[in-house]
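Peer 1: need a structure here:
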Amino acid sequence: MTASRTWTAWSCTVRLTVDDPAVLGAACGELKALMDRVDKAASRFRPDSELSVVNSRADAMVPVSRLLVDLVDVSLVAASMSGGAVDPTVGAAVIAAGYNDDIERVRRRFPQPAEELKPIPGWEQVRLNRKLALLGVPQDSALDLGAIAKAWTADRAALVLSKRYGCAVLVEIGGDLRAAGEPAEPWIITVAERAGDPGVLVTLAHGGLTTSTRTVRRWETPDGSAHHLIDPRTGKPADGPWRTASVWAPTAVRANTFSTALVATGEAAVGRLTLAGHPARLVADDGEVTELAGWPAASRAA
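Peer 2: So this is what the prediction gives:
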């Protein structure tokens, strides 16, 4: 028997499912506590977060918590793995595009012109001293760890909760899912571009499954609609061949790295995905679907 609880946080849907109903309440409490710690460390919407302090002190090496060290470290690994397609230094570009507040408040604004574009400094200019827990960002830049932080939190929560309570766990934060433990039967997942939309069914026994899309977090500007997925090569919201990418990988962080890269840089990311061998489902602007590397059918576990 499974039990599940759903709530809203980080402007997205959070869902925790376990196959031992007796531990659901305690497990939910732990997931919420972890998300609160990550928010205090890495939210760019909180002026009191560690990340906001670092961003406000560009060119300085700022003492940070081990949690933020881990999150930045993971983001730099993702940047390297994706060939720079997933770049944490796009924060200033995201803000310039208009995404400088909670998405619902951004949408309610009268359309405002985008700020002047600035070059993306590049992830290799981030200075991270892991031993001393010091972090520095280049001048005129800002880190944005949003997508990677969601995936990292899903990974961490699923692994910790599964081990602590001795049960199978499925954590979903927005479009990032992570399964851990040994479920009696694989979880059945609906993969869709937006919550509530029709989707395809896949089975997930372990690992991470993420969906990145430019169809959800959108807002209006005088020049048309904008979204939060930035192409680091241009500093603008991505305008590649695929509006949505879903990827399975051994971890949610790894899956998110590739799903984000595919939407952000399009065909430039396909070669790396092919080498990694991760199943993917791509949706083009016209709705055409492309499935790669053995995207799982409903009868096959990922």
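Peer 1: hey, let's count contacts and neighbours off CA atoms from now on
Peer 2: OK.
Peer 1: Let me see the ranges of the helices in the stretch 151-300 of the chain.
Peer 2: With DSSP state H, counting those that start in this stretch, the ranges of helices along the stretch 151-300 of the chain come out as 252-265, 270-276.
Peer 1: Pick the most deeply packed of the ones you listed.
Peer 2: Highest mean neighbour count among those (mean count of other Cα atoms under 10 Å): helix 252-265, with a mean of 29.
Peer 1: elements contacting that helix?
Peer 2: Contacting helix 252-265 under the criterion 3 or more Cα pairs under 8 Å, 6 or more residues apart in numbering; DSSP states H and E are the following elements: helix 66-81, helix 146-165, strand 176-180, strand 207-213, strand 230-231, strand 242-249.
Peer 1: any chance of the ones you listed in a markdown table, plus distance to residue 43 and mean neighbour count?
Peer 2: Converted to a markdown table, those look like this (distance: least, Cα to Cα, whole Å; neighbours: other Cα atoms under 10 Å):
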| stretch | distance to residue 43 | mean neighbour count |
| --- | --- | --- |
| helix 66-81 | 10 | 19 |
| helix 146-165 | 7 | 22 |
| strand 176-180 | 17 | 30 |
| strand 207-213 | 19 | 27 |
| strand 230-231 | 18 | 26 |
| strand 242-249 | 24 | 26 |
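Peer 1: and for comparison, fold this next one:
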Amino acid sequence: MIKRVEFSCMGSYFHIEAENPSELEQWFAKVEKTYSRFIKESELSRFNQMPISDNWIPVSQEFYFVMAEVTRFYQMTDFLFNPFLGGQLRALGYDRPFSEMQRQVQKTMCPLYQENGILLHKEQPMIKKVKEVEVDLGGYIKSWSVDKAFHMAKGEDVFINGGGDMRFSFIQPQVIGVMNPFDSDTDIAQLNVQKGSIATSNVLHRRWQTKDGEYHHVLNGQTGENPTSNVVQVTVLASTTRQAEVYAKVLCMMDLDQVEIWIAEKQLSIAAIIIMDNKSIWVTGNINEYCEGVTTAWSSQRGNGPEFQA
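Peer 2: Predicted coordinates for the structure are as follows:
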């Protein structure tokens, strides 16, 4: 029998529908204790506290796997997705869960390294820190844990939503809404889906003040600063939640005219719904390969461009 649980974890609201939701809730709690940079005794925090050294640092097999995968995403996205920005986020005041942040913080930027700050041992779960970097796995580890939980879940109908990072498999197609970035109480689009993953990245939320102005949580991995683009929200549909999460964040860093080019150049197997700062909506032409259909708040027909403006 399908059961439902709702809880807070990793700074997000979780909703699970499966036959074993309590087991999955325990899994997410374990992930937070292991990978949160806000928990001093987490494996991630202990790693971040280690100095630069010629010595290899023994880590758990799971931690090693996670670091290997984020390094691949880091390289594949031309450093736009950057898991080594923990120092930048901390300097910007994001040194605690967002709900506990001060309303205004000082800005003191850290050195930014576009090269990999770590080396992964080729045979054993060990990592060498070669530069003064702090790892922040934030949204990635949440999406990774959703993927893992999906494979642990029991039941024919499974739905896991970790703060907008979703993975699901339904007997019959279901409707999933895409939040309106300009009015979070409404949907800007609705998707008919049966199996897959969805993640959304947004630059209008999770904002705070520094002495140099307002910042948000999406940092361009090449610069360590907030991106400047005409895109305010990206929803990506993909085969895994972590793919959807990484690419949603990266596409938020680009102007719309760059998005389609970048997706084609990287030969990505994803679909996307992109919301512009002028409230127009752009949908990739392959959207129906990832869902049974999509409608938007502005029109009952799918399309691209200013015809979707409010």
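Peer 1: Got a TM-score for the pair?
Peer 2: The TM-score (TM-score structural alignment, normalised by the length of the first structure) is 0.86; 286 aligned residues with a Cα RMSD of 2.3 Å.
Peer 1: rewinding a little: just so I know, which of the helices and strands packed on helix 252-265 of the first structure lies nearest residue 95 of the first structure?
Peer 2: Residue 95 of the first structure sits nearest to strand 230-231 of all these, at 10.5 Å, using Cα to Cα.
Peer 1: corresponding residues in the second structure for the closest one?
Peer 2: Per TM-score structural alignment, the counterpart of strand 230-231 of the first structure in the second structure is residues 219-220.
Peer 1: Would you mind pulling the contact partners of that stretch?
Peer 2: 80, 81, 82, 225, 226, 227, 250, 253 (Cα atoms under 8 Å, 6 or more residues apart in numbering).
Peer 1: Same list, these, but as a markdown table with distance to residue 25 of the second structure please.
Peer 2: Formatted as a markdown table, the contacts of stretch 219-220 of the second structure follow (distance: Cα to Cα, whole Å):
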| residue | distance to residue 25 of the second structure |
| --- | --- |
| 80 | 31 |
| 81 | 28 |
| 82 | 28 |
| 225 | 34 |
| 226 | 33 |
| 227 | 34 |
| 250 | 29 |
| 253 | 32 |
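Peer 1: Inside strands: which ones of the residues you listed?
Peer 2: Using DSSP state E, no member of the contacts of stretch 219-220 of the second structure falls in strands.
Peer 1: related to what we said a few turns ago, now the helices of the stretch 151-300 of the first structure as TSV including distance to residue 102 of the first structure?
Peer 2: As requested, the helices of the stretch 151-300 of the first structure are exported to TSV (distance: least, Cα to Cα, whole Å):
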stretch	distance to residue 102 of the first structure
helix 252-265	20
helix 270-276	31
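Peer 1: of those helices, which approaches residue 165 of the first structure most closely?
Peer 2: helix 252-265 (20.7 Å).
Peer 1: what's the mean gap between that closest one and the aligned bit of the second structure?
Peer 2: For helix 252-265 of the first structure, the mean deviation from the second structure after alignment is 1.4 Å (mean Cα distance after the TM-score superposition for the first structure).
Peer 1: what about the counterpart of residue 271 of the second structure in the first structure, how many neighbours?
Peer 2: Using TM-score structural alignment, the partner of residue 271 of the second structure in the first structure is residue 279. Residue 279 of the first structure has 20 neighbouring residues, counting by other Cα atoms under 10 Å.
Peer 1: residues in contact with residue 279 of the first structure?
Peer 2: 247, 248, 249, 291, 292, 293, 294, 295, 296.
Peer 1: ok, now with 6 Å
Peer 2: With contacts defined as Cα atoms under 6 Å, 6 or more residues apart in numbering, the neighbours of residue 279 of the first structure are 247, 248, 292, 293, 294, 295.
Peer 1: And the last one, what's its match in the second structure?
Peer 2: For residue 295 of the first structure, the aligned position in the second structure is occupied by residue 287, per TM-score structural alignment.
Peer 1: Would you point out which residue is most central in the first structure?
Peer 2: residue 147 (2.4 Å; Cα atoms, centre = their mean).
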